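Engineer: only geometry, no sequence info:
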């Protein structure tokens, strides 16, 4: 539980279903550490995803593929400590669930037991549908992910929109329906044409979270660092930047560096003092111990 607020009721999957039924939009944001978790908590989001995008956003890898289970667990535990109300979703990293149902269940159980996630997320349809079914049967709530799936972006032709032909769109829809039939609680649809999402929504009963998938989904997710402008350069087409924190952060550090070099910081008000009598007594003790006066 975060220290910034009184305890609040944690959302449940039933709450998400009720919001969907009432037409209330769901808000999901990624977070990767304790401070960002506290920020999104205070902002009132519904779901927090510790995505394997952490591989690139906070760990400096060039893709999501290298990140390990232990690295993801470390980040997810930190986020859990910063959250009260939102549901927490943990991304199972590449190579930690594909080989077998038993591997998927063991990895997912670690995220539930060690990091306290409410749901785990896995990517793609195909054999992943079997893994989803096994996880659900083991009592672990699952978030499915279709469309652009970063863990297999190379096989999909890179980080580009999926489902842009009628046949490809049908494949995305088939994957989504198969995951729903397998019992997933939630679905993320990434980087597909808006028309595909619009066609998909009447076919699904579970909440759908879009990212680069148009406005018809039940909710949206963005990466914390993207929406706050913490990285230089251009972002994906679907990203809207709601702040420019990188520029503010660079300016702040530059101002600090300038003041240190100019001898302006720290000023007297940034330090601690001793009572005058104690300072005088310290001088006397130093003089007695090291014969300071004789060194002048």
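Structural biologist: Sure, I can see it. Treat the numbers as computed from the prediction; the structure is a model and nothing was measured.
Engineer: C-alpha only now, for contacts and for neighbours.
Structural biologist: Noted.
Engineer: helices of this structure, residue ranges please.
Structural biologist: 13-21, 34-43, 54-57, 69-81, 101-115, 127-137, 166-182, 194-200, 224-227, 245-262, 276-290 (DSSP state H).
Engineer: now these as JSON lines including distance to residue 151 and mean neighbour count?
Structural biologist: JSON lines is the format used below for those (distance: least, CA to CA, whole Å; neighbours: other CA atoms under 10 Å):
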{"stretch": "helix 13-21", "distance to residue 151": "26", "mean neighbour count": "15"}
{"stretch": "helix 34-43", "distance to residue 151": "24", "mean neighbour count": "18"}
{"stretch": "helix 54-57", "distance to residue 151": "11", "mean neighbour count": "20"}
{"stretch": "helix 69-81", "distance to residue 151": "14", "mean neighbour count": "20"}
{"stretch": "helix 101-115", "distance to residue 151": "15", "mean neighbour count": "18"}
{"stretch": "helix 127-137", "distance to residue 151": "12", "mean neighbour count": "21"}
{"stretch": "helix 166-182", "distance to residue 151": "16", "mean neighbour count": "19"}
{"stretch": "helix 194-200", "distance to residue 151": "21", "mean neighbour count": "18"}
{"stretch": "helix 224-227", "distance to residue 151": "19", "mean neighbour count": "21"}
{"stretch": "helix 245-262", "distance to residue 151": "27", "mean neighbour count": "12"}
{"stretch": "helix 276-290", "distance to residue 151": "62", "mean neighbour count": "11"}
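Engineer: now distance to residue 270 too, for the ones you listed, in a markdown table please.
Structural biologist: Formatted as a markdown table, the helices of the chain follow (distance: least, CA to CA, whole Å):
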| stretch | distance to residue 270 |
| --- | --- |
| helix 13-21 | 48 |
| helix 34-43 | 25 |
| helix 54-57 | 34 |
| helix 69-81 | 31 |
| helix 101-115 | 39 |
| helix 127-137 | 55 |
| helix 166-182 | 58 |
| helix 194-200 | 54 |
| helix 224-227 | 32 |
| helix 245-262 | 13 |
| helix 276-290 | 18 |
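Engineer: second structure follows, compare the two:
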């Protein structure tokens, strides 16, 4: 199957994402954490690549995203940028590097942009960090917001259940989304909230709204690449569609390699110098 790049090789920008929303074109977004995967994801035509702090779970095996450091996110961001030609690359700012004070947030955001060469950063939170977001954007750094279930705040929630089901939390989310747009964010991610609420936000905002577990009424979708490719087995939320079963494919292939090595079948005469 030919990739989307076959008909459109222009670099995706924050402005192009807003144009996509205006003409009703859905936005595709996936995570990547390394050069090889980023090349494949970009070549397949994904519009936005998120270098997520979910690398903490997928790459490092941590239970939460909280242990990720600025240096680690910069490393992953640099690796992805080397493999991307078309997609807009957004890097997550990790927990603890922007919540304390606006000055710290701006300094760390500038460092991430300079050292990764990324196109934009993503920050979790609304009103509580809005001044930091304003200052980061004021410094020339594009910011994507993130509301709803915010993994960096998981210890505050105590659960990964659907957020904003009650009226008070729903209204706060809508207000936070408006604040993010007014502050200058070019897009917002909504994670694991009722589909009706997500659709309402997408209709009220002029900037794109990307959903994960937020229904189909938003402007685009994002998934963790290891989840949608079926590399992980234990994680099966309702919103996840698996497009492949790489866990089985890779296990079978590696098992066959082990068998061939132990039997002396690999390498054969054609695989030697």
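Structural biologist: Perfect, I can see it now. Only a predicted model underlies this, so the values are computations on that prediction, with no experimental measurement involved.
Engineer: TM-score for these two?
Structural biologist: Here the superposed chains carry a TM-score of 0.95, computed using TM-score structural alignment, normalised by the length of the second structure; 267 aligned residues with a CA RMSD of 1.4 Å.
Engineer: before we move on, the earlier item: among the helices of the first structure, which comes closest to residue 210 of the first structure?
Structural biologist: When the helices of the first structure are compared by CA to CA, helix 194-200 sits nearest residue 210 of the first structure, at 8.3 Å.
Engineer: read off where that closest one ends up in the second structure.
Structural biologist: Residues 195-201 of the second structure are where helix 194-200 of the first structure aligns, with TM-score structural alignment as the criterion.
Engineer: now that stretch on the first structure. Mean distance?
Structural biologist: Stretch 195-201 of the second structure, aligned to the first structure and superposed, deviates on average by 1.2 Å (mean CA distance after the TM-score superposition for the first structure).
Engineer: for stretch 249-260 of the second structure, same thing?
Structural biologist: Counting by mean CA distance after the TM-score superposition for the first structure, stretch 249-260 of the second structure comes out at 0.4 Å.
Engineer: what does that stretch contact?
Structural biologist: With CA atoms under 8 Å, 6 or more residues apart in numbering as the test, stretch 249-260 of the second structure has contacts from residue 266.
Engineer: now for residue 96 of the first structure, how many residues are close by?
Structural biologist: Using other CA atoms under 10 Å, the number of residues around residue 96 of the first structure comes to 17.
Engineer: against residue 178 of the first structure, how distant is it?
Structural biologist: 21 Å (CA to CA, to the nearest Å).
Engineer: over to residue 148 of the first structure?
Structural biologist: In terms of CA to CA, residue 148 of the first structure sits 17 Å off from residue 178 of the first structure.
Engineer: what's the answer for residue 254 of the first structure, then?
Structural biologist: Counting by CA to CA, the gap from residue 254 of the first structure to residue 178 of the first structure is 52 Å.
Engineer: now swap in residue 98 of the first structure and tell me
Structural biologist: When residue 98 of the first structure is compared with residue 178 of the first structure (using CA to CA), they lie 17 Å apart.
Engineer: again, but for residue 264 of the first structure
Structural biologist: From residue 264 of the first structure to residue 178 of the first structure the distance is 64 Å (CA to CA).
Engineer: and if you look at residue 69 of the first structure?
Structural biologist: Applying CA to CA to residue 69 of the first structure and residue 178 of the first structure gives a distance of 26 Å.
Engineer: ok, now residue 107 of the first structure?
Structural biologist: Residue 107 of the first structure is 22 Å from residue 178 of the first structure, by CA to CA.
Engineer: can you check residue 155 of the first structure too?
Structural biologist: Going from residue 155 of the first structure to residue 178 of the first structure by CA to CA gives 21 Å.
Engineer: can you pull the contacts of the nearest residue in space to residue 194 of the second structure that is not next to it in sequence?
Structural biologist: Closest residue to residue 194 of the second structure apart from its sequence neighbours, by CA to CA, 6 or more residues apart in numbering: residue 214 at 6.0 Å. Counting by CA under 8 Å, 6+ apart, residue 214 of the second structure touches 190-195, 198.
Engineer: same check on residue 211 of the first structure?
Structural biologist: Taking CA under 8 Å, 6+ apart as the test, what residue 211 of the first structure contacts is 188-191, 220-222, 238.
Engineer: do residue 141 of the second structure as well
Structural biologist: 109-110, 113, 120-121.
Engineer: please repeat the previous calculation with a cut-off of 10 Å.
Structural biologist: 106, 109-110, 112-113, 118-121, 133-135, 185 (CA atoms under 10 Å, 6 or more residues apart in numbering).
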